[in-house]
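My questions concern the predicted model and sequence given below.
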Amino acid sequence: MLSNNRQLKEAKVAEIKEKLEKAQGVVLSQYQGLNVEDDTLLRKNLREAGVEYKVYKNTLVILAARELGIEGIVTHLKGSISIAFGYEEPTVAARILNEFAKTHKKLELKAAIIQGEIFDAAQVNQLASIPPRNVLIAKLLGSFKAPISNLAYVLNSIKEQKELAE
């Protein structure tokens, strides 16, 4: 029975390691005090955004983090900690959890790992203010388009003036 228990723990550690390696953004939060209704709503919001939300034993997460050389998050793994894994976009989990924490004071952001770099709670709040990638791209394209549109407008005005003068 002891070896079976050990095998289960080793499998969980391997699962956590895989998720940590695969995720572009990982956010640790303390969820103690959330009621079932709030937790269900949070999980729904995260799932809709493609974020996986899990609760593991801290000792297993510590083992996985140490095996991956991510020692910096170990100090944040105290108490009831949940982990949100964002696979598509690095900051999506931070944004959703931060928004949720604004109206649900029981949820507290602890730390994040974004593309291998560790951030504390204050930095996670800053990360949460970064717009989604598609919004940033749209703004960039809009800033490229504006001067070209203005040039086209000016050239068209010159053309119309010349036509009127003829």
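Structure's in. What do you need? Since the structure is predicted, the reported quantities are computational estimates derived from the model, not experimental observations. Residues are numbered from 1 along each chain as shown.

rest of the way, CA atoms for contacts and neighbours
Will do.

hang on, residue 83 in a strand?
Yes - applying DSSP: H, G, I helix; E, B strand; the rest coil, one finds residue 83 inside a strand.

how about it, what does it touch?
Counting by CA atoms under 8 Å, 6 or more residues apart in numbering, residue 83 touches 26, 27, 28, 29, 53, 54, 55, 56.

got another, please set it beside the one above:
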Amino acid sequence: MSKPIKNMIVAEYQRRFDGVGSALIIDIRGIEANDNNDLRIDLLGKDIHITVLKNSLAKTAFSGTELESLSTTLSGPSALVFGGDSVVNVARELVDWAKKIKTLELKAAVLDGELFDGKDGVKRLSEYPTKDEAQATVIQLVLSPASNLVKASTSPGSNLLGIIKEITTRLEEGKTIEKIA
């Protein structure tokens, strides 16, 4: 392949992967054509894209980007998988597909510059909460003290608050405290 063509491919990779900070590398060697089509159609329906890579050119294109750590995993037939709502969702999808297609090899993933190497790394990533799940957890933690206070004031124990208020009122009026409840 001539140098100008290689430069065009690198430029295309850089254009296509511009802004992609998290992705996975898979090996689709040995996958039957029908399974490959089913995989691609299913993922494309979820806005997840698969691009088969020329490893040496991809390493050049990844240089200086958040995908650079994936360069060490580029050996043999490799494809970059990216898109969707989050890389965690992409990892979950691919882990599910790897159960159906035994020849689908999960090579690595990168999330915010952190490399998840090998099949175990990708499985570990798939167990992370998605951005939406993490935000929901944080909101739940922030709101839980307030909701606990509301529950306490409306629960049967809230009679205690009423008793304390009555004692305070009687003491302010100068009355003696007798049996209230």
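Yep, that arrived. Fair warning: this is a prediction, and the values are worked out from it, not measured in the lab.

average distance between the lengthiest helix in the second structure and the first structure?
Assignment by DSSP state H gives helix 131-154 as the longest helix of the second structure. When the first structure is superposed, helix 131-154 of the second structure averages 2.1 Å from its matched positions, counting by mean CA distance after the TM-score superposition for the first structure.

Would you state the helices of the first structure in chain order?
Secondary structure of the first structure by DSSP H: the helices cover 2-22, 36-48, 58-68, 92-103, 121-128, 133-165.

Please produce a markdown table containing those, extended by distance to residue 111 of the first structure.
Formatted as a markdown table, the helices of the first structure follow (distance: least, CA to CA, whole Å):
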| stretch | distance to residue 111 of the first structure |
| --- | --- |
| helix 2-22 | 14 |
| helix 36-48 | 17 |
| helix 58-68 | 13 |
| helix 92-103 | 9 |
| helix 121-128 | 5 |
| helix 133-165 | 21 |
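
Neighbours of residue 71 of the second structure, how many?
By the measure other CA atoms under 10 Å, the count of residues near residue 71 of the second structure is 17.

what residue of the first structure takes the place of it?
Using TM-score structural alignment, the partner of residue 71 of the second structure in the first structure is residue 74.

next one: residue 93 of the second structure
Matched to the first structure by TM-score structural alignment, residue 93 of the second structure sits across from residue 96.

So the spatially closest residue to its match that is not a sequence neighbour versus residue 166 of the first structure, what's the distance?
Of all residues not flanking residue 96 of the first structure in the chain, residue 46 sits nearest, at 6.8 Å (CA to CA, 6 or more residues apart in numbering). In this view, residue 46 of the first structure and residue 166 of the first structure are 64 Å apart by CA to CA, to the nearest Å.

returning to what we had before: aligned counterpart of the residue nearest to residue 96 of the first structure in the second structure, please.
In the second structure, residue 46 of the first structure lands on residue 43 (TM-score structural alignment).

Wait, that match touches residue 49, no?
Yes - assessed by CA atoms under 8 Å, residue 43 of the second structure is found in contact with residue 49 at 6.7 Å.

quick one, which of those two is more surrounded?
residue 43 (21 against 18).

Looking at the helices of the first structure, spot the one closest to residue 115 of the first structure.
helix 2-22 (9.3 Å; CA to CA).

In strands, which of the contacts of residue 83 of the first structure appear?
The strands, defined by DSSP state E, take in 26, 27, 28, 29, 53, 54, 55 from the contacts of residue 83 of the first structure.
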